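Q: generate coordinates for the sequence data below:
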Amino acid sequence: MKQLLLAFFFFCYGNTIGQIVRISGAINGLSPKYIVLVGYNGVEEFPIDSAYVQLPNGFFQLNTAIPYSGLYKLLIEKGQNRSPDKYIDLILKPGDDISFITQYPHITDSLTITKGEELQYFTRFTKQYNQVQYKIFLLEDVLRKYPSNDPFMSEINKNLSRIQSEKKTIFQRYRDARFPLANRYIAMLRQWDARGSDFSKGFYQGIDISDTLWVHNVLLHQKIGQYYNYLMAENAAQDFKNMNKSFIDQILDPLKSNELLWKNIFQYLVNAYKTMNYPDALEYLKEKYLTDGVCADPSQSIDIDQILQSLNALKEGSYLPNAVLKAPDGSDQIFPKDVPSSKANLLILWSSGCSHCRESKPFWIDLYNRYKQNGLTISALHLESDVGLWKENIKTLPSDWIHLHDSKGWNGYAGVLKIFGTPAYVLYDTDKKLILKTYDIKEVEEKIKKLL
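A: Below is the predicted model of the structure:
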């Protein structure tokens, strides 16, 4: 299986297997579990090799061929289910052996590397940066929680300014020309750090996207996720279809000069929209980009039609499946079988902790008030496990709605409908046949207008 994963990686990215790298270490205090060396191909993490950690000193050794020079993770697995408990960031190059000792559970702070100068350099930077960043996080948290006119706040602001200056000094300190690979990763972090979370000037403002090392750095994907959430928060009109088109264009179009990164981010977006069940976005990716000169590459191995077919298993005109859900009085309700229906019936899937749901409530109520005289019915399905919180929150919604609760959450009726985000909308007719499944309330209203 390991060879198959590596073969797939090399086929897609055109690399050749480098020399064997020997990674040895002792993780003191770790019970006998596994360590796993993990790479990153720009879309997902993939395992390269693993080793058993020996007792009593937590010693292990890996002799493995690495597919690229760059950033890796060494996952330290603890527990019977072999789930990652800690990890170490490693910069690896073919032929560059690594040896280290660390004290579990304080892995990062206690990491001592005896080989691999570039890794030593990168680890020193990471340790100092994380320590300063943690202090900044604590001080900013205090500023958020306490009144700005509190006399104590002036002292907090002084300390915050001092530590932020200290962070700038750390970035300036780590510019050793002997370690170009580590410096490139540090530069990536420095760019985002200087940029912050202000996306008002565009996503890539101040970011050098020409470096192919972005392919092996999950930081870019984290920022893409932050940007998507930023756009969602800004999208008060709930026009998700056009928002997704704009988002895709802003992410992909500037990358065409970096072909390797473009292909990876394209596939990343396809996978993300598949997970979120956004067929409209997948259709847009297919129509605008799949035949593009940059993307027309068989090695991309993306069959959007197949993904869409899978997502659209519940198609327009098919009967909604029934599910046993809970009513506010605790009784069982078979939905949609036991629910009265008309020409237009809307199921809203929501949760109390969803900020977009809270922001959307006025739109839901306004929609209902304008169309209820024409026969619109609304059922609201709550997906969180906290029944008390659900009952408290439905007080803010019309009492003549059909309120339902699914204790299985995403693994219940939402999973059957292939809903992966909230708020989501399912419109069906008097025969309980699907008319529309979407995340866009405007699209719902357009359909309701035609039906009523």
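Q: could you use CA atoms for every contact and neighbour count after this?
A: Will do.
Q: tell me which element E443 is part of?
A: Using DSSP states H and E, E443 sits within helix 441-451.
Q: quick one: buried residues of that helix?
A: By neighbour count with 16 or more other C-alpha atoms under 10 Å, helix 441-451 contains the buried residues I441, K442, E443, V444, I448.
Q: please generate a structure for the following sequence too, so the two can be compared:
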Amino acid sequence: MLNKFSDANSSWVVIRRYEIIITAIILISNLQGQLLHGQFTGPFRAGTSLFLLELYGGQLRHVDTTNVESDGSFQFNETHYPLGAYHLATSPRVRVKLYLNPEEDEVHLRFKSTLAPEEMEVLTSRENQAAAEYTSLINEQFRNEWETMQKFATLPSNDKESIREVKRQLRELGRDRKSLLQKLRRDYGETFFGRITEMNSPMIGNDLELNKQEFFSSGFLASNEFVGSSVIPSKLVEYLSIYTDQSIGGFIDAVDEILFQAVGDEEVYGLSLDFLLVFFDRQGPDELFYYLLDEYLVDERLERYSSEHTKERIAVRRMVAPGALAQDFSLPDLNGNSVKLSEMVSKNDMSLLFFWRSGCPHCMETMPKLKAIYNDYRQTSFEIIAISLDEVERDWSRAIEENDIDWINISDLKGWDSEASEIYGVNQTPSFILINREMRIEKNSSELMEVLAFLEAWRNTPTR
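A: Below is the predicted model of the structure:
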């Protein structure tokens, strides 16, 4: 029996059938995932391994591996990659950046004979076509903005003329950036590459205090949307470089603010903490590394966001923290005689381990100051034990001779693979470690002035 609802019901059934079909098509498409493949058109060794690395906070994590076929083609087997930035690499130094977006079915690349950005042609993928066309333009734009902001931050407040000129430059850079980003959107529409580019844009307002107050208002630490990109590391470097006074207290205030802003998302918080540990491990001051370790890395759940490199550096840093027992080693001097650290240390109340290289400009600039300290303190039971990370004996001996160095000089000429360098986790020169007669570490720093401040306090201690 028909009624007035019969036609409507029939239409509803048809609509539901179409919805089911469309849903099935979407599901099948999602099952197929994203095809990542390409070829080398020039000479390229068959069987070469290609590694796909995922950018995760400040880390690069291995995702997938494939090999180049005899015809120069390659294809990755995995097809479901999270939205984010990636690196295609044959080695740690040979790689190109990619963007993988699940909304795209295919990323098809073509190279000539090497895996290099200038040889990469994007055949399929709007994300990567946009990146290929605009990355160099954006990098140049942001570099100009960054340099101008750094100049602005260091200008004395009474230099009115220079401040006016920098503000004029910032307004002009702002117009240039707006035009560039508008052109990117006009050419390629909404892309993940475009979103992270806008989020990565330096703050270029002409009021530094207002910039600092509004720095986190973009929300880059509010959710995990950008953990698969360079946004978090680059924005944190910007904040630490421009909006702190570079003092230990200033850095402490900065990391407190950063981690307060990230506290709403555990993943973002953990990755921000991991990046800050790596940053201060490499750049110093060392006090900030230990501050983060003692004040923030107190929850075991956060360790899941630390890279293996960070975990290794934490273990090494804890072994060379103030109060730790210094590990012993023996290295040859210029005459080939073995010098044992503990024997040298036991002869003086305080010894300074000085890690250096003849090819390190900052090390050579430090030499006259260090010699003055040595001459001033050597009569107070103080000795310097200089460990060269050179690899060529002549370079080492020439630097000692030219600088007229008469403290203890030792080296195994293994460079960064030196036994002492590995024991004490040295990853930059110059580096300084103060050790007392009982082989206890008193101070660990990359700054000579911090060493001098410690020595002055030590010499003036009545009970020394």
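Q: need the TM-score between these chains.
A: Overlay of the two chains. TM-score (TM-score structural alignment, normalised by the length of structure 1): 0.68; 391 aligned residues with a C-alpha RMSD of 4.7 Å.
Q: re earlier: give me the residues contacting the helix holding E443 of structure 1.
A: The contact list for helix 441-451 of structure 1, computed with C-alpha atoms under 8 Å, 6 or more residues apart in numbering, reads Q238, D239, K343, A344, F363, L367, Y425, L427, L436, T438.
Q: how about the strands in the stretch 351-464 of structure 2?
A: 382-388, 408-410, 431-436, 441-445 (DSSP state E, counting those that start in this stretch).
Q: nearest to E118 of structure 2, of the ones you listed?
A: strand 431-436 (37.9 Å; C-alpha to C-alpha).
Q: average offset between the closest one and structure 1?
A: Mean deviation of strand 431-436 of structure 2 relative to structure 1 after superposition (mean C-alpha distance after the TM-score superposition for structure 1): 3.0 Å.
Q: please name every helix or strand in contact with that strand.
A: strand 350-356, strand 441-445, helix 448-459 (3 or more C-alpha pairs under 8 Å, 6 or more residues apart in numbering; DSSP states H and E).
Q: where's the residue nearest the centre of structure 2 relative to T148 of structure 2, distance?
A: Of all residues in structure 2, the one closest to the mean position by C-alpha atoms, centre = their mean is G58, 5.5 Å from it. Here the criterion is C-alpha to C-alpha, to the nearest Å. By it, G58 of structure 2 lies 25 Å from T148 of structure 2.
Q: check F142 of structure 2 too.
A: Applying C-alpha to C-alpha to F142 of structure 2 and T148 of structure 2 gives a distance of 10 Å.
Q: just R313 of structure 2 next, same as before
A: 34 Å.
Q: Y86 of structure 2 now?
A: Plainly put, Y86 of structure 2 is 30 Å away from T148 of structure 2 if you go by C-alpha to C-alpha.
Q: hang on, the earlier thing: list the contacts for the residue nearest to the centre of structure 2?
A: Counting by C-alpha under 8 Å, 6+ apart, G58 of structure 2 makes contact with S230, I232, P233, L271, D274, F275.
Q: now the residues you listed in JSON lines, please, with extra columns for distance to I405 of structure 2 and secondary structure.
A: Compiled in JSON lines, these are given as follows (distance: C-alpha to C-alpha, whole Å; DSSP: H, G, I helix; E, B strand; the rest coil):
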{"residue": "S230", "distance to I405 of structure 2": "45", "secondary structure": "coil"}
{"residue": "I232", "distance to I405 of structure 2": "45", "secondary structure": "helix"}
{"residue": "P233", "distance to I405 of structure 2": "41", "secondary structure": "helix"}
{"residue": "L271", "distance to I405 of structure 2": "44", "secondary structure": "helix"}
{"residue": "D274", "distance to I405 of structure 2": "40", "secondary structure": "helix"}
{"residue": "F275", "distance to I405 of structure 2": "38", "secondary structure": "helix"}
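Q: pull the most distant pair out of the residues you listed.
A: Spanning the widest gap among the contacts of G58 of structure 2 are S230 and D274, at 13.9 Å by C-alpha to C-alpha.
Q: of the two, who's got more company?
A: D274 (23 against 20; other C-alpha atoms under 10 Å).
Q: show me what that one lines up with in structure 1.
A: Alignment note (TM-score structural alignment): D274 of structure 2 maps to Q267 of structure 1.
Q: and its match, what is it in contact with?
A: Listed by C-alpha under 8 Å, 6+ apart, the contact set of Q267 of structure 1 reads V43, Q300, I302.
Q: ok, L308 of structure 1 touching D280?
A: No: between L308 of structure 1 and D280 there is no contact under C-alpha atoms under 8 Å: 9.3 Å.
Q: what touches both of those two?
A: Joint contacts of L308 of structure 1 and D280 (C-alpha under 8 Å, 6+ apart) do not exist.
Q: how about the aligned partner of K343 of structure 1 in structure 2: what's its closest non-neighbour residue?
A: Matched to structure 2 by TM-score structural alignment, K343 of structure 1 sits across from D349. Leaving aside its sequence neighbours, D349 of structure 2 sits nearest to R437 (C-alpha to C-alpha, 6 or more residues apart in numbering; 4.9 Å).
Q: quick one, what contacts N264 of structure 1?
A: N41, G42, V43, V215.
Q: which ones among those lie within helices?
A: Using DSSP state H, no member of these falls within helices.
Q: make JSON lines out of these and add distance to K145 of structure 1.
A: Formatted as JSON lines, these follow (distance: C-alpha to C-alpha, whole Å):
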{"residue": "N41", "distance to K145 of structure 1": "40"}
{"residue": "G42", "distance to K145 of structure 1": "37"}
{"residue": "V43", "distance to K145 of structure 1": "37"}
{"residue": "V215", "distance to K145 of structure 1": "38"}
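Q: wait, which of the helices and strands packed on strand 431-436 of structure 2 is closest to L31 of structure 2?
A: When those are compared (using C-alpha to C-alpha), the closest one is strand 441-445, at 53.3 Å.
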